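[1] I'll drop the sequence and a predicted model, then ask my questions.
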Amino acid sequence: MSRSGETEYDSEVDIDGLLSDEERADRQTSTGEREQPATAADTETSGGLRSRLPSPSLPSPGLPGFSLGGLALSLAVCVAAFLAAGVVVPLGGVAGLVGVFGAAFLLGLLGRGRYLELVVAGAGTAAVGALLDQLLLAAVADIAAPLAAISGAAGLLVAVIGCYLGRDLRAGLTQSVG
């Protein structure tokens, strides 16, 4: 450190490369003049740290309409409904699927259900629930993979149907007659 109160900088660190274009334009040079904004060629080579980080508010580029927040909501509602249906409805393994259907229907009715998020949540909840329900049988008889695949497919199917019916009912309730 310098005794004059100035901070020393590592000469190998490119400060301008870490700054965004707006911060770079606002930064003053040592002579008091404003720096010129970067050109398109400059931003392609050193886009700044913020441009390199993924934005959490944007959906995944390959999956339109998919968000982690929506997946978390769908998963939480599906798991809660799966557990509640297993306690209330005495139908064995089918009760969990009834719960997933009810959760997807409710989310579709409220306008919060997106197919892709509900498919992932419903299939995952049903597959894991079936494995945990039949844990001893799955471990001893070596049927864990087929059991998870069948339960996951059933969960996927009931989630899609539930979301579709919930959206259909919501559309029918909100549209004017005539």
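    Nice, thanks for sending it over.

[2] from now on I want contacts and neighbour counts done on CA atoms only, so please keep to that.
    OK.

[3] near Arg50, how many other residues are there?
    A count of nearby residues for Arg50, using other C-alpha atoms under 10 Å, gives 12.

[4] one more: Gly172?
    Look at Gly172: counted by other C-alpha under 10 Å, it has 11 neighbours.

[5] same check on Leu63?
    Here the count is done by other C-alpha under 10 Å, and Leu63 has 9 residues near it.

[6] any idea whether it is helix, strand or coil?
    The three-state label given to Leu63 by DSSP: H, G, I helix; E, B strand; the rest coil is coil.

[7] shouldn't Phe66 be within a strand?
    No: counting by three-state DSSP, Phe66 is not part of a strand but coil.

[8] does the residue nearest to it when sequence neighbours are not counted sit in a helix, a strand or a coil?
    Spatial nearest neighbour of Phe66, excluding adjacent residues (C-alpha to C-alpha, 6 or more residues apart in numbering): Pro59 at 5.7 Å. Of the three states, Pro59 takes coil under three-state DSSP.

[9] wait, doesn't Pro59 sit right on Leu71?
    No: Pro59 lies out of contact with Leu71 (C-alpha atoms under 8 Å); the separation is 11.6 Å.

[10] more neighbours: which of those two?
    Between Pro59 and Leu71, counting by other C-alpha under 10 Å, Leu71 is the more crowded of the two (19 against 13).

[11] below is an additional structure, to be compared with the one above:
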Amino acid sequence: MSERTDDLTIDEEAVDEVGVGETDASVGGTDEIAGFDTATDFETDTDTADETTAGGGLRGRVGDAVSPVSFALQLAGALVGTFVVGGALPLGPLSGVVGVLAVLFVLGVVSTDARYVEAGTAGALVGVLTTVVGSITLSVVSGGLVPVAGGVAGGLAALVGHYAGRDLRDGLTRDL
């Protein structure tokens, strides 16, 4: 135990050699380490991090993770994919799923941020609603399993579409 405390103590002779107010990295009176002015750059980063976590708490962190605007856009895209694109495809019950996948693929390509939570939630919501509205009798008779299957299919299609779009965007914008 004493060995650890010896490592943590400050050698006073080394402090006196450097001088008060100076560091090994001092250049012309300003503390500069590897091109960063420690007095301004590092304080700004910690101040904003403290404001986000202390002032906003959980709400501030969730607000950064989930965007209502992005969710509305993903939901509109899933609806367009189901009814417009899915209505144009002659694939029977799978046409809506393929439509969601196609439209959210395009949204993944053009979006600047990865929004998997919003895409998955929007796809699942549209899948459940479409299944319930499309065959309400089957939804009631099955005990809710058909809407759950529709939600899972819609959510997976949305996630795969968004992921593939983001992957294509990453490949197109990456330097070779």
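    Alright, I've got the coordinates. These numbers come from a predicted model, not from an experiment.

[12] can you pull the contacts of the residue nearest to Phe66 of structure 1?
    For Pro59 of structure 1, the contacting residues are 65-67, by C-alpha atoms under 8 Å, 6 or more residues apart in numbering.

[13] so it versus Val100 of structure 1, what's the distance?
    25 Å (C-alpha to C-alpha, to the nearest Å).

[14] ok, Pro90 of structure 1 next?
    In terms of C-alpha to C-alpha, Pro90 of structure 1 sits 15 Å off from Val100 of structure 1.

[15] who's more crowded, those two?
    More crowded of Pro90 of structure 1 and Val100, by other C-alpha under 10 Å: Val100, with 35 against 10.

[16] pretty sure that one sits against Gly86.
    No: using C-alpha under 8 Å, Val100 of structure 1 is not in contact with Gly86; the gap is 10.6 Å.

[17] tell me where structure 1 has helices.
    Here structure 1 has its helices, by DSSP state H, at 15-18, 21-26, 40-45, 49-52, 68-88, 94-110, 115-133, 135-141, 144-174.

[18] whereabouts in structure 2 does the third one align?
    If I follow you right, that is helix 40-45 of structure 1. Helix 40-45 of structure 1 corresponds to no residues in structure 2, going by TM-score structural alignment.

[19] other residues contacting that helix?
    Contacts with helix 40-45 of structure 1, where a contact means C-alpha under 8 Å, 6+ apart, come from Asp21.

[20] any idea what Arg4 of structure 2 aligns with in structure 1?
    When structure 1 is aligned by TM-score structural alignment, Arg4 of structure 2 is left unaligned.

[21] roughly how far does the spatially most central residue of structure 1 sit from Val89 of structure 1?
    In structure 1, the C-alpha nearest the mean C-alpha coordinate belongs to Leu68, at 1.3 Å (C-alpha atoms, centre = their mean). Remark: distance between Leu68 of structure 1 and Val89 of structure 1 (C-alpha to C-alpha) = 30 Å.

[22] again, but for Ala145 of structure 1
    Relative to Val89 of structure 1, and taking C-alpha to C-alpha, Ala145 of structure 1 is found at 26 Å.

[23] same question, Leu137 of structure 1
    Leu137 of structure 1 sits 22 Å away from Val89 of structure 1, going by C-alpha to C-alpha.

[24] Gly162 of structure 1 now?
    18 Å.

[25] more crowded one of these two?
    Gly162 (26 against 13).

[26] go ahead and confirm the more buried one touches Leu97.
    No: applying C-alpha under 8 Å, one finds Gly162 of structure 1 not in contact with Leu97, separated by 10.5 Å.

[27] list residues touching both of these two?
    Listed contacts common to Gly162 of structure 1 and Leu97 are nil; contacts here mean C-alpha under 8 Å, 6+ apart.
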